[in-house]
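1. Output the structure for:
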Amino acid sequence: MSNTPSLSVADRQVNWTDRLPPRLRPYAMLARWDRPIGTWLLLLPCWAGLALAPGLPDPVLLVAFAIGAVAMRGAGCTVNDMADRDFDRRVERTRARPLASGALTLTQAGLFTLAQAAVGGLVLLVLPWPAVLITLLALPLVVIYPFMKRITWWPQAFLGLTFNWGILVGGVAAGAPWPAILLLYAGSIAWTIGYDTIYAHQDKADDALIGVRSTARLFGERTHGWLLLLYATTISGWAAAGWLAGKGPVFLAILLLIALYLFREARTVPIDDPAACLNAFRRHRWVGLALVAGLALDGWMIGT
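-> You can find the predicted model right below:
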């Protein structure tokens, strides 16, 4: 493990993991602790589901979902890297990942997955049983998602189904109306396809060489038109969900700002500039935070 201190990836966001003991750094990379944007994009749909209900979200559930998002995102990334280690060795951006580089073995990664899943499982202790059941129904999606890029041009759609499942869990846990939950989920799936298509444009050249499929490769030069369609679906789903949940002018005002941002991005994002694509992808944390804020503030006003 003498080489682990030099492990790095091109798209890392934070470097506190460099201060970990050398033996732990590959695990931090495997769980993407140095790139928290994925954790945010997994967590924010959970919080949005909670915020659909009247009143402010339960702080215990907010914290529980945060812990669960860190653990389950890490477990999902570990499983993904186990499945993709041969592909990752052939892609410039991913060849330094711990399994692709040989810093960790499959056995070590498997044990790490179980440990993270056990931490994530603790969240179930604070959920009502219907929400627990819905959480468990997501497991097939978690298992099959890493393999979708091999068999379909739409792996981003399966990511959307998986990453936004927390809307169903959070909405049921908070007692939000089912029609609103489902419409928020549908809009968020379109949102995820959009932002992950932008992300996938970073790797489209390498993906074409090794046979990995994605909506970035499928859409190609038509990506901007597809993004407009996807984001129009997103805003429509979110607006309908808010209306059915009884949200009012605060939510609608924030949703209008989100729509203006998304439509501008859809028209202007430079899909042939990997650094710009990565930055655009990262900014979707603020889109999700704005959605949660709009739902929660309006829910607080309704509740009072």
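2. going forward, measure contacts and count neighbours with C-alpha atoms only.
-> OK.
3. Would you mind measuring from the closest residue to Ala51 other than its chain neighbours to Asp88?
-> In space, and not counting its chain neighbours, Ala51 is closest to Ala296: 4.9 Å by CA to CA, 6 or more residues apart in numbering. Per CA to CA, to the nearest Å, Ala296 is found 40 Å from Asp88.
4. Trp238 now?
-> Using CA to CA, Trp238 is found at 35 Å from Asp88.
5. Looking at those two now, which is surrounded by more residues?
-> Counted by other CA atoms under 10 Å, Trp238 and Asp88 do not tie: Trp238 has more neighbours, with 26 against 22.
6. check which helix or strand covers the more buried one.
-> Secondary structure assigned from DSSP states H and E places Trp238 in helix 223-244.
7. Show me what that helix is packed against.
-> helix 178-200, helix 249-268 (3 or more CA pairs under 8 Å, 6 or more residues apart in numbering; DSSP states H and E).
8. Give the next helix or strand downstream of the shortest one.
-> Moving toward the C-terminus from helix 249-268, the next helix or strand (DSSP H and E) is helix 274-282.
9. can you give me how far that next one is from the chain middle?
-> 15 Å (CA atoms, centre = their mean, to the nearest Å).
10. Which residue comes closest to Ile258 once chain neighbours are left out?
-> Spatially, and ignoring its direct neighbours in sequence, Ile258 is nearest to Val287 (6.4 Å; CA to CA, 6+ apart).
11. To compare with the earlier structure, here is another sequence to fold:
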Amino acid sequence: MQSRTERPDTVIDAPKGNWVDNLAPPAWRPWLRLSRADRPIGTWLLLLPCYWGIGLAMMADGPRWMDLWIALACTIGAFVMRGAGCTWNDITDRDIDDKVARTRSRPLPSGQVTLRGAYLWLAAQGLGGLVILLTLDRAAVWMGVASLALVAIYPFAKRFTWWPQVFLGLAFNWGVMLAYAAHMGRLDLAPVVAWLAGIAWTIFYDTIYAHQDVEDDVLIGVKSTARLFGDNSPRILAGFAVLTVLLLAVAILLAGRNLLMAYVGLAGFGAHLAWQLRNFQPEQGAVCLRLFRSNRDAGLMLALFLALAGLV
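-> As a prediction, this is how the structure comes out:
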């Protein structure tokens, strides 16, 4: 078996044995890597709030057959739009990525993809996302259009604020409101509170992730909550974990049906965040990455119980 250093077409920070490296046709790989298809955790973290929104809507209104399509549309849309967001991020960060060891092998800084090609790929993914979006309720369509401003701003946030994770949270959790609106045809308070909870959750998990790059970020002047919190990260992240759980508890209460089932899922979600805090080692990049990726399981647990609460 070849080592990763012997495979120049492999991105350094992608999971070993990912399907893009092993199964995708070689000509497709740079484009799939530009979309981060070789690391699906970002798609999960974009998708899970959408599932939360569907669950909250079912709790408030009861299940509908169209919820199956909303879930599928959100799944496809999350994959496509996360890819578009990552492509846009790499376009704006191409000079920064070239200076960071972990990102230097990405398609743009390594020359696997041209800048013009990246813009064309961005447009193609955006068009695909639009097609999916137009199959949903009009309220959801307008919610999707409104999210584009957040997606456009996020890559620049680390240049002007110590809180770029807030901007990521604003964009990544928008789906909880979009999916709720797709079911209900309107936006209520419950998904808005859940959106705020998702922002706190994003600050939690993305700060853990950002601790991998603190040294490089200091050298190139990139801001992050990991740098801002420093040695106080465990204590501050505990506060964001508590805030996440409390806001989700309020959102569930506002949804108003089968609360016990939903709160069981929330208890499991909160326990998972507590487990992450117990194992958090800011100076250990591999540990930070493992904990970051584990948030898929936390979010799935909550999504499952919200769906059960809506179906019972």
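12. Got a TM-score for the pair?
-> Here the TM-score for the pair of chains, by TM-score structural alignment, normalised by the length of structure 1, is 0.94; 298 aligned residues with a CA RMSD of 1.5 Å.
13. show me the contacts for the residue nearest to Ala51 of structure 1.
-> Contacts for Ala296 of structure 1 (CA atoms under 8 Å, 6 or more residues apart in numbering) come out as 51-52, 55-57.
14. And it, how far from Gly303 of structure 1?
-> 10 Å.
15. Can you work out which residues contact both of those two?
-> Both Ala296 of structure 1 and Gly303 are contacted by 55-56, under the criterion CA under 8 Å, 6+ apart.
16. So which bits of stretch 225-235 of structure 2 are buried?
-> 225-227, 233-234 (16 or more other CA atoms under 10 Å).
17. Oops, could you answer that again for stretch 265-273 of structure 2 instead?
-> 265-266, 268-270, 272-273.
18. now, which of those sits nearest Ala303 of structure 2?
-> Checking the buried residues of stretch 265-273 of structure 2 against Ala303 of structure 2 with CA to CA, the nearest one is Gly265 at 7.8 Å.
19. Top of the contacts of Ala296 of structure 1 by number of neighbours, please.
-> Neighbour-wise, the contacts of Ala296 of structure 1 (other CA under 10 Å) top out at Leu52, 33 neighbours.
20. Trace that one over to structure 2, please.
-> Applying TM-score structural alignment, one finds that Leu52 of structure 1 aligns to Leu56 in structure 2.
21. And that match, how far from Leu302 of structure 2?
-> In terms of CA to CA, Leu56 of structure 2 sits 11 Å off from Leu302 of structure 2.
22. tell me the secondary structure for the residue nearest to Ile258 of structure 1?
-> The three-state label given to Val287 of structure 1 by DSSP: H, G, I helix; E, B strand; the rest coil is helix.
23. Mind reading off the mean deviation between stretch 112-120 of structure 1 and structure 2?
-> Its aligned residues in structure 2 lie a mean 0.6 Å from stretch 112-120 of structure 1 after superposition (mean CA distance after the TM-score superposition for structure 1).
24. what comes into contact with that stretch?
-> Counting by CA under 8 Å, 6+ apart, the neighbours of stretch 112-120 of structure 1 from elsewhere in the structure are 27, 67-69, 71-72, 74-76, 78-79.
25. Could you report the neighbour count for the aligned partner of Trp195 of structure 2 in structure 1?
-> For Trp195 of structure 2, the aligned residue in structure 1 is Tyr185 (criterion: TM-score structural alignment). Neighbour count of Tyr185 of structure 1, defined by other CA under 10 Å: 28.
26. Flag every buried residue along stretch 162-181 of structure 1.
-> For stretch 162-181 of structure 1, using 16+ other CA under 10 Å, the buried residues are 162-174, 176-177, 180-181.
27. residues contacting Phe79 of structure 2?
-> Residues in contact with Phe79 of structure 2 (CA under 8 Å, 6+ apart) are Thr43.
28. switch the cut-off to 10 Å
-> Counting by CA atoms under 10 Å, 6 or more residues apart in numbering, Phe79 of structure 2 touches 35-37, 40, 42-44, 46-47, 73, 125, 129.
29. Rebuild the residues you listed as a markdown table, extending it with secondary structure.
-> Formatted as a markdown table, the contacts of Phe79 of structure 2 follow (three-state DSSP):
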| residue | secondary structure |
| --- | --- |
| Ser35 | coil |
| Arg36 | coil |
| Ala37 | coil |
| Pro40 | coil |
| Gly42 | helix |
| Thr43 | helix |
| Trp44 | helix |
| Leu46 | helix |
| Leu47 | helix |
| Ala73 | helix |
| Gln125 | helix |
| Gly129 | helix |
